[in-house]
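Peer 1: Any chance you could fold what I've pasted below:
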Amino acid sequence: MELMFKSIKEAIRLKSFLANNGLQDSFQEKRGRFIYSFQPSDTNKDEYVSALIQYIQTVKRNEWLDQVLQKKYKYESENERHDIIEIVSEMFDGERQELTALTAVIKEEILLHEAILDLLDFKGAVAFDSFLRFRLREYFKQVTSYLGIAIDEYKMEQDYQIFIQTLRDYLRDRLTRQSIVHLILERPETFYDETLREMKQEEVQGLLDPRLLSNHPVYVDSAVIAPLLSMAPNKIFLYTKHEDQPLVRTLKNIFEERLVLFSTSYFYSLSNAYTRHS
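Peer 2: Predicted structure coming up:
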């Protein structure tokens, strides 16, 4: 069969991609069309199918997403488009299951495998652009569902980064009110001073910067983040059973090198040792 291309760049790119997969076929120009001719057989058809699936997944899918982001969603920044496409790729790779759970999972391999088998079984010439536009219409329609979720996720991640930077700026300008703080991140959250003395709720509240809760441009958690920002410690020893919880990630991002993470059990061992030597 023959695949026809309007662009020599596209034709050469596909030929190179297939050649890298051990598939060498003829390439020629006829009347302004660039034609890639190949004869898949029973012995190598699976190799063609696999290579063409990879080509669509790694090249054409990203190109299509980039065009949609520019034309439909008006993303002019290449960096922004790259970051959104990266999220889509992670969804396809199974790394963003919390996002793919929001929509039907795309059976990409099945959709592409079926379409490419039809293509290889065709005996005549096929315009590659037409194959993508019409035969893979349902595939790209489903990719759109991932793209919408990826855009929302990207916007939330951008908002989160602005939130983190705003709090870092506040922390940078805040005078230290408590040099060392130990915090057990369980329910209820419990603060301790540098001597491992428990800080009562009234004491913690008394250290709060009232402007942080009333006038700050972003919402700040009043139980943990606001007290720590108000105290602006030089060092925070954080104890938790669940290091992967979102609040821990946020605290690490805000306080960076000021924060040291330990297990909850380590605090009690430390407390007992401190008591024995007091």
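
Peer 1: hey, let's count contacts and neighbours off CA atoms from now on
Peer 2: Noted.

Peer 1: In what element of secondary structure is the closest residue to Asn21 other than its chain neighbours found?
Peer 2: Beyond its immediate neighbours in the sequence, the residue positioned closest to Asn21 (C-alpha to C-alpha, 6 or more residues apart in numbering) is Ala51, lying 6.7 Å away. Taking DSSP states H and E as the criterion, the element that holds Ala51 is helix 45-55.

Peer 1: Check Met4 too.
Peer 2: Using DSSP H and E, the element containing Met4 is strand 2-5.

Peer 1: other SSEs contacting that strand?
Peer 2: Here strand 2-5 touches strand 33-37, strand 125-127, helix 128-130, going by 3 or more C-alpha pairs under 8 Å, 6 or more residues apart in numbering; DSSP states H and E.

Peer 1: Could you tell me how many residues sit around Asn272?
Peer 2: Under the neighbour criterion other C-alpha atoms under 10 Å, Asn272 is assigned a count of 12.

Peer 1: My error: substitute Asn79 in the last question.
Peer 2: In terms of burial, Asn79 registers 10 neighbours under the definition other C-alpha under 10 Å.

Peer 1: Outside of the strand or helix carrying it itself, which residues are in contact with it?
Peer 2: Take DSSP H and E as the rule and Asn79 turns out to sit in helix 78-92. Outside helix 78-92, the residues within contact range by C-alpha atoms under 8 Å, 6 or more residues apart in numbering are 62, 65-66, 69-70, 75, 96-97, 99-100, 106, 146-147, 150-151, 154.

Peer 1: Now show me the structure for the sequence below, then we'll compare the two:
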Amino acid sequence: MELFAIALMNVEESYVRSLSAQVKQALQHLHIAQNGLTATYTWSETRAFIYVEAEAGSVIHDPHIHEVQVRACLAEVLASHIVADKESNILRNLITKDFKYEKQSDIESIEGYCKQSLTQESELEGLPLMNSSPSRLRRMGLLKEQINALLEENPQISLDGFLKFRIQEYREELREIAEYAIDEFMMDRQYQEFISLLQYFVYIQEAKIPAAHLIHKGGHEFVILNDRMELIDANEFDASFRMEMLEKDINFEDMIVSTLITVSPANIYIHTRDPELTIIKTIGQIFEDRTSVCSYCRTCDLYLGDAKKQDQLSP
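Peer 2: This is a model prediction of the structure:
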């Protein structure tokens, strides 16, 4: 006896066979006595059907018994399938059609940011729809609820029709994720373009002093010394570039970078216990082979303390 049917359009037989097997396996895990449930399929090049059936004589043969469990099981399988196999295509369509991105490298970069958001289990600022539960579970919950309601109305579901007309709330969540990813992509692009501009400016600028020592005392506390280990006063140098740069809305300690560019040292020695800090990496990007990072020299011990003693005091 046929209980439910899934209609599929223009798909390969291997795809139908795989989805049918997933449905069948899920049905076998239902805790129903004398479980006579099975899944079969028919396929042609233009249309295919997956049938959820109850064998004659099984308890489920009564259509009113355990129908809720079977429907919920099918909704679970289809929701999981959509998130795993269809979601990336839905996102790509949003990126290319709704947001009009055409360049393949841009699309792939935005998809990368989307993937980070889709797997993010903590709250993300600007994505309220993702805050109440882990992202994947929430999206699956939205789909399961919609599929279950649709199967309650009609035991036959068209997967293509469902994806086209019945997933507005789910699609809106993906759209917000795509918007967030595009914002991140644009910010990163602007940042990289600005870094490239600074690299060029450093490249064409002659060195004004032989060396500068950037002392990172911790957190956001920095000191810049010259080669004689004296404090550098950037006001003694041409400040035109520094003042222009301070007008930029750049998300890093631009005062440090602008000072270093203004005094233009031939070599920059960075003394820090935290070489992975964003500003340290940014300076390395801008000044490239002019920089060297140190954490255990005499200057480090003088300004940052004895690293070995600090390690011994650490819990």
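
Peer 1: thinking again about what came up before, list only buried entries from the contacts of helix 78-92 of the first structure.
Peer 2: 62, 65-66, 69, 99-100, 106, 146-147, 150-151, 154 (16 or more other C-alpha atoms under 10 Å).

Peer 1: and the residues you listed, which of them are in helices?
Peer 2: Counted as lying in helices by DSSP state H, out of these, are 62, 65-66, 69, 99-100, 146-147, 150-151, 154.

Peer 1: Met255 of the second structure belongs to a helix, doesn't it?
Peer 2: Yes. Secondary structure assignment places Met255 of the second structure in a helix (DSSP: H, G, I helix; E, B strand; the rest coil).

Peer 1: does it really touch Leu246, like I thought?
Peer 2: Yes. Using C-alpha atoms under 8 Å, Met255 of the second structure is in contact with Leu246, at 7.2 Å.

Peer 1: Export the buried ones among the contacts of helix 78-92 of the first structure as JSON lines, with columns for distance to Asp193 of the first structure.
Peer 2: Written out in JSON lines, the entries for these read as follows (distance: C-alpha to C-alpha, whole Å):
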{"residue": "Asn62", "distance to Asp193 of the first structure": "52"}
{"residue": "Leu65", "distance to Asp193 of the first structure": "52"}
{"residue": "Asp66", "distance to Asp193 of the first structure": "52"}
{"residue": "Leu69", "distance to Asp193 of the first structure": "51"}
{"residue": "Leu99", "distance to Asp193 of the first structure": "40"}
{"residue": "Thr100", "distance to Asp193 of the first structure": "43"}
{"residue": "Ile106", "distance to Asp193 of the first structure": "52"}
{"residue": "Tyr146", "distance to Asp193 of the first structure": "47"}
{"residue": "Leu147", "distance to Asp193 of the first structure": "47"}
{"residue": "Ala150", "distance to Asp193 of the first structure": "43"}
{"residue": "Ile151", "distance to Asp193 of the first structure": "43"}
{"residue": "Tyr154", "distance to Asp193 of the first structure": "38"}
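
Peer 1: Please identify which of those is nearest to Ser271 of the first structure.
Peer 2: Checking those against Ser271 of the first structure by C-alpha to C-alpha gives Leu99 as the nearest, at 41.3 Å.

Peer 1: residue contacts, Thr100 of the first structure?
Peer 2: For Thr100 of the first structure, the contacting residues are 91, 146, taking C-alpha under 8 Å, 6+ apart as the criterion.

Peer 1: could you measure it against Leu120 of the first structure, distance?
Peer 2: The gap separating Thr100 of the first structure from Leu120 of the first structure is 31 Å, by C-alpha to C-alpha, to the nearest Å.
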